[in-house]
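> Any chance you can model this:
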Amino acid sequence: MMTGFRLNLSPLKEPLGFVKLVEWLTAIFAFGSCGGYSGRNIISILCGDSRNETLNADFHYPFRLSDVPLVRENTSLCNHTVTPTHLVGDSASSAEFFVGVGIICFLYSMAALLVYLGYMHVYKDSDFGPIFDFLITAVLVFLWLVCSSAWAKGLQNVKDATNTEGVGATLALCKASNVTCEVTEFANMRTLNISVVFGFLNMFVWAGNAWFVYKETRWHSQKFSSQPGPSRQQVPAPI
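Model prediction:
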């Protein structure tokens, strides 16, 4: 059996290779729309004497909000001395988990495409290749489910911590009489919402791909080869 590289683009015309190309693209959209994010919310503070103060909340991936300062040092706002204050919350674990799974799937898709396009003759002539591919694909389906669910919850925590209610609960000044705090400009989180959508989309795409990979394994071929064929009717021998 020859094991050298043989370029063959025909697998891209089949579900096995085409879906793997789709997985490569959707993985890029998933971790790219989350990992490169940065945004700013502007908080307006309305003082009782008709004066307005403004604070900025700049946050970014990996959304470790406890490191995001609202007030960097002791300062006077609305005739109140405000101590250094940070946002509350930490979604770094879920965000980094999500991006990590996306990068792993991106790299694995590239490696699998290389095998499909250059070593398909080796892949189909061995039991190890298809079985290994199927097991890894099944694990990645589960990881997409877990990381997408975790990141969806983490993103909601980010939204809750940076909205008017979250800032008002964090900044002690907002609880003073005759002081009103309101987030007047919100960061655009559309790309983060898209990342969650692509996370669950990846789960469905990888789940669909698992079937096509399974069909390449010996488990599938043994299942059909073990099925009995239609019985033949016995023809009585002539007397």
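> From now on I want contacts and neighbour counts done on CA atoms only, so please keep to that.
OK.
> Now stretch 169-182: buried residues?
Thr170, Leu171, Leu173, Cys174, Val179, Thr180, Cys181, Glu182 (16 or more other Cα atoms under 10 Å).
> Show the subsequent helix or strand relative to the lengthiest helix in the chain.
Counting by DSSP state H, the longest helix found in the chain is helix 128-162. Next helix or strand after helix 128-162 toward the C-terminus (DSSP states H and E): helix 164-170.
> who touches the nearest residue to Val167 once chain neighbours are set aside in this structure?
Take Val167 and drop its neighbours on the chain: the residue closest to it by Cα to Cα, 6 or more residues apart in numbering is Ala161, 6.4 Å away. By Cα atoms under 8 Å, 6 or more residues apart in numbering, the residues touching Ala161 are Leu87, Val88, Gly89, Val167.
> can you tell me which two in those residues are farthest apart?
Gly89 and Val167 (11.4 Å; Cα to Cα).
> ok so, going back, adding distance to Gly36, write the buried residues of stretch 169-182 out as a markdown table.
What follows is these, written out as a markdown table (distance: Cα to Cα, whole Å):
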| residue | distance to Gly36 |
| --- | --- |
| Thr170 | 26 |
| Leu171 | 28 |
| Leu173 | 32 |
| Cys174 | 32 |
| Val179 | 35 |
| Thr180 | 33 |
| Cys181 | 29 |
| Glu182 | 27 |
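> and the two most separated of the residues you listed?
Maximum distance among the buried residues of stretch 169-182 (Cα to Cα): 14.2 Å, for Thr170 and Val179.
> quick one: secondary structure of Phe5?
Three-state assignment for Phe5 (DSSP: H, G, I helix; E, B strand; the rest coil): coil.
> Could I get the contacting residues of it?
Gly118, Tyr119.
> Next: Gly129.
Tyr123.
> How much space separates it from Phe200?
27 Å (Cα to Cα, to the nearest Å).
> To compare against the first, here's the next sequence to fold:
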Amino acid sequence: MGLIIILLNSLHECVYRRILLINSFRQIKIATNFTVFGSGSGQCLVDTLDSLPHAFKSIASLLSWFGVSRLRKEIKMDLNFAIFQEPRGVMRIFHFVFAIVSFATTVDFTGNIDIACKNLTETITYSYSYPFDLHLSSTVDKCHASLDVNFSSDAKFYVCTGVLAMLYSIAIIIVYVKFDSLYRKNENVPLIDFGLSVFLAILWLSSSAAWANGLTGIKWTTRNPTLSPGCIDCTIQLGSFSALYISIIVGFLNFFLWAANLWFLYKETKFFAKPPTVDA
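Coordinates of the predicted model:
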């Protein structure tokens, strides 16, 4: 963007220089043009020179219409990277990273159920993943295995919280870096930041608790599928749930991080008692 502004400014100055050059050329050389080219050709050249300044002025007006000066002011706006030396700035980076970890470990999980019975010639295998709406109905020989449970609401609630937290972290980091003066001068902006952070902290606590309960239900139901009497002496093997354990741990960690950051956000609001200024 800075390169574009430099080019536009150079073009803007070049246009007005051409206008001054053409006006000077017209004033000095008009008589000579009539002599060399003849009256008709000379008049044509004069008319052409008369029209060029207006053309260049139109181009200059067009450049101004594109907002060269306005863009120049915007580019000069300082970026406050010093915010990442403050606790609230550092915490936002943690919020962003751990929000991605929380929903990524949930969405990328794939579980397996393997049912092997002595009277079966093959193993009944079932795979499931997010959003954990489990529907199993399989018959091998005389053995029928079924499973019909739905934990999608808990999983979606948790993933939605993670996505919202990630998006808000990105948005507020942009505010901290790009619009620091607005954040400090407008008393409502810190209040909004504080209120939304409280809301997201509550979402992390409730969604993590709901998802932990959902994982408990998933583990129990997958270990106990419904088997018909034709299934004799069956062994059920499940895949690892380590990724989902990590997602729940990170979920409660997110709640802790968002709750811990509230103190630093509260200090930016108008309700925090500022130390009195001492007049010299």
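> Show me what Ala57 of the first structure aligns to in the second structure.
Alignment note (TM-score structural alignment): Ala57 of the first structure maps to Tyr126 of the second structure.
> was I right about that match contacting Asp114?
Yes - using Cα atoms under 8 Å, Tyr126 of the second structure is in contact with Asp114, at 6.6 Å.
> Just to be sure, Leu70 of the first structure is in a helix?
No - counting by three-state DSSP, Leu70 of the first structure is not part of a helix but strand.
> Would you state the strands of the first structure in chain order?
38-46, 52-60, 69-71, 75-77, 80-82, 85-86, 180-185 (DSSP state E).
> and of the ones you listed, who's closest to Thr191 of the first structure?
It's strand 38-46; of the strands of the first structure, that one is closest to Thr191 of the first structure (Cα to Cα) at 10.2 Å.
> which of the residues in that closest one are buried?
In strand 38-46 of the first structure, counting by 16+ other Cα under 10 Å, buried: Asn41, Ile42, Ile43, Ser44, Ile45, Leu46.
> circling back: of the contacts of Ala161 of the first structure, which are still contacts in the second structure?
Contacts conserved in the second structure for the contacts of Ala161 of the first structure, counting by both residues aligned by TM-score structural alignment, their matches' Cα atoms under 8 Å: Leu87, Gly89, Val167.
> nearest residue to the counterpart of the second one in the second structure other than its sequence neighbours?
The pairwise alignment with the second structure assigns Gly89 of the first structure to Val149, based on TM-score structural alignment. The shortest distance from Val149 of the second structure to any non-neighbouring residue, by Cα to Cα, 6+ apart, is to Leu134 (5.3 Å).
> measure the one you found to Asn224 of the second structure for me?
Taking Cα to Cα, one finds Leu134 of the second structure at 13 Å from Asn224 of the second structure.
> Those two: who's more crowded?
Leu134 (20 against 12; other Cα atoms under 10 Å).
> and the more buried one, what does it touch?
With Cα under 8 Å, 6+ apart, Leu134 of the second structure has these contacts: Tyr128, Leu147, Asp148, Val149, Asn150, Phe151.
> what range in the second structure does the longest helix of the first structure sit on?
Going by TM-score structural alignment: helix 128-162 of the first structure matches residues 188-222.
> ditto for stretch 29-39 of the first structure
By TM-score structural alignment, stretch 29-39 of the first structure lines up with residues 101-111 in the second structure.
> still on that earlier bit, and the longest helix of the first structure, what's buried?
Quick answer for helix 128-162 of the first structure (16+ other Cα under 10 Å): 129-131, 133-134, 137-138, 140-141, 143-152, 154-155, 157-158, 161-162.
> Stretch 126-145 of the second structure now?
Buried, per 16+ other Cα under 10 Å, within stretch 126-145 of the second structure: Tyr126, Tyr130, Pro131, Phe132, Asp133, Leu134, Leu136, Val140, Cys143, His144, Ala145.
> What is the nearest of those residues to Thr105 of the second structure?
After measuring these against Thr105 of the second structure - Cα to Cα - the closest member comes out as Tyr130, at 10.2 Å.
> Check whether that closest one really touches Val107, as I assumed.
Yes - counting by Cα under 8 Å, Tyr130 of the second structure does reach Val107; the two are 5.4 Å apart.
> quick revisit: now flag whichever of the buried residues of stretch 169-182 of the first structure is closest to Gln222 of the first structure.
Thr170 (62.1 Å).
> what's the spacing between that closest one and Ser91 of the first structure?
17 Å.
> ok, now Gly32 of the first structure?
Gly32 of the first structure is 17 Å from Ser91 of the first structure, by Cα to Cα.
> Ok, Lys223 of the first structure next?
On the measure of Cα to Cα, Lys223 of the first structure and Ser91 of the first structure end up 45 Å apart.
> Pick out whichever of those two has more residues nearby.
Ser91 (21 against 9).
> and the more buried one, what is it in contact with?
Pro62, Phe63, Arg64, Leu65, Trp151, Gly154, Leu155, Asn157, Val158.
> again, only using 7 Å
Shown in contact with Ser91 of the first structure (Cα atoms under 7 Å, 6 or more residues apart in numbering): Pro62, Phe63, Arg64, Gly154.
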